[in-house]
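> What would the 3D arrangement of this be:
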Amino acid sequence: MNIAQYEFAGEGMQRVYENEKWTVGIKNWKPANDITGIDCLERHNKTDELFVLTEGTCTLVYANETESGLEFNSVKMVPGKVFNIPAALWHNTITQKDTKLILIEDSNTSMENSDILKLDKDQIDNIRSLV
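The predicted structure is shown next:
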């Protein structure tokens, strides 16, 4: 028996390990996660998602649904800390080209139990002002 090692150096996210309970992915910068490319938020309706910043800079942006619409906020990630995105919270990552994140989530997380919210110009401007 040997110890397995996983890596991913391309743009975007790739699941590098998965079993019946959870999955681990590596998420690197991609244009859609740049401050100039952000255009949507996502949410996973049944599962939490964990992020760990290992390199670079990342701001987690998120939105809570209120009676008057979405209320946006952000958290600047700190390397080595674990950040938990609760199930059903709208969120996305704003990264720079040198950024690398580790993500951990339930292996059943998929687009079948997740949603994508396309942002309008005012919402994008709101998010950019937070970052």
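
> C-alpha only now, for contacts and for neighbours.
Noted.

> mind listing the helices for the chain?
Secondary structure of the chain (DSSP state H): helices located at 121-130.

> now the strands for the protein?
13-18, 22-28, 40-44, 49-55, 58-66, 69-76, 82-85, 90-95, 100-106, 114-118 (DSSP state E).

> Of those strands, flag the one that's most buried.
The highest average neighbour count among these, using mean count of other Cα atoms under 10 Å, belongs to strand 90-95 at a mean of 23.

> who does that strand touch, helix- and strand-wise?
Applying 3 or more Cα pairs under 8 Å, 6 or more residues apart in numbering; DSSP states H and E, we find strand 90-95 packed against strand 40-44, strand 58-66.

> Residue 112: which of those is closest?
strand 40-44 (9.2 Å; Cα to Cα).

> Which residues does the closest one contact?
Residues from elsewhere that reach strand 40-44 (Cα atoms under 8 Å, 6 or more residues apart in numbering): 62, 87-92, 109-110, 113-119.

> one more to put side by side:
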Amino acid sequence: MKSHLLEVSGFDAVGYAPVVDFQTWRVAMLNYIDELEADKIDNFQCHSETDEVFVLLSGKCILFCAQVDDKENIIDIVSWDMQINQTYNIKRGVYHTHTLSEGAKVLIVENSDTDDNNSPKIMIDKRVRQQLVEITTEKWS
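This is a model prediction of the structure:
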């Protein structure tokens, strides 16, 4: 619904979609998508120019942050089993990814110009992916 007084929007499909863009900020939704299952994740991403906020609305989501060396090799992974209605602010320059349970919904707040041009990725290998699977199994078993 859109009027001159109020705009109401939502997103119920799989994956990511912006729902509000205004001047310098964006609100987006991330819903369960199978490519974010722990055994299918293929990269960590960081945002060079901004922090990014995540709020779990329903389901389960694990937020993974990678500590990287000066050659952008992942040397450690820190994870949080997100709690509903808590705010998780990933600081600028921190490599991160996440896995969601089926039915999960995450609200995202970020700069409106956040895109692949200012969000480099580190592709991960089988060893790192296996760590993500092990962490997920441990937290959700």
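
> how close does the counterpart of residue 127 of the first structure in the second structure sit to residue 66 of the second structure?
Using TM-score structural alignment, the partner of residue 127 of the first structure in the second structure is residue 132. Distance of residue 132 of the second structure to residue 66 of the second structure, given as Cα to Cα, to the nearest Å: 11 Å.

> Next: residue 133 of the second structure.
15 Å.

> One more: residue 97 of the second structure?
For residue 97 of the second structure, the distance to residue 66 of the second structure - Cα to Cα - is 9 Å.

> can you check residue 27 of the second structure too?
Taken as Cα to Cα, the span from residue 27 of the second structure to residue 66 of the second structure is 24 Å.

> For the equivalent of residue 79 of the first structure over in the second structure, which non-adjacent residue is closest in space?
Aligning on TM-score structural alignment places residue 79 of the first structure opposite residue 84 in the second structure. Nearest residue to residue 84 of the second structure, sequence neighbours excluded (Cα to Cα, 6 or more residues apart in numbering): residue 56, at 4.8 Å.

> What's the match for that neighbour in the first structure?
Using TM-score structural alignment, residue 56 of the second structure sits opposite residue 53 in the first structure.

> which pair in the contacts of strand 40-44 of the first structure spans the largest distance?
Largest pairwise distance in the contacts of strand 40-44 of the first structure, by Cα to Cα, is 22.3 Å, between 109 and 119.

> quick one, which of the two is more surrounded?
Neighbour totals were compared for residue 109 of the first structure and residue 119, and residue 109 leads with 17 against 14 (other Cα atoms under 10 Å).

> Now do the contacts for residue 131 of the first structure.
Residue 131 of the first structure neighbours (Cα under 8 Å, 6+ apart): 35, 59, 74, 94.

> out of those residues, who's nearest residue 9 of the first structure?
residue 94 (17.8 Å).

> Mind putting the helices and strands packed on strand 90-95 of the first structure into TSV with distance to residue 15 of the first structure?
Converted to TSV, these look like this (distance: least, Cα to Cα, whole Å):
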stretch	distance to residue 15 of the first structure
strand 40-44	16
strand 58-66	19
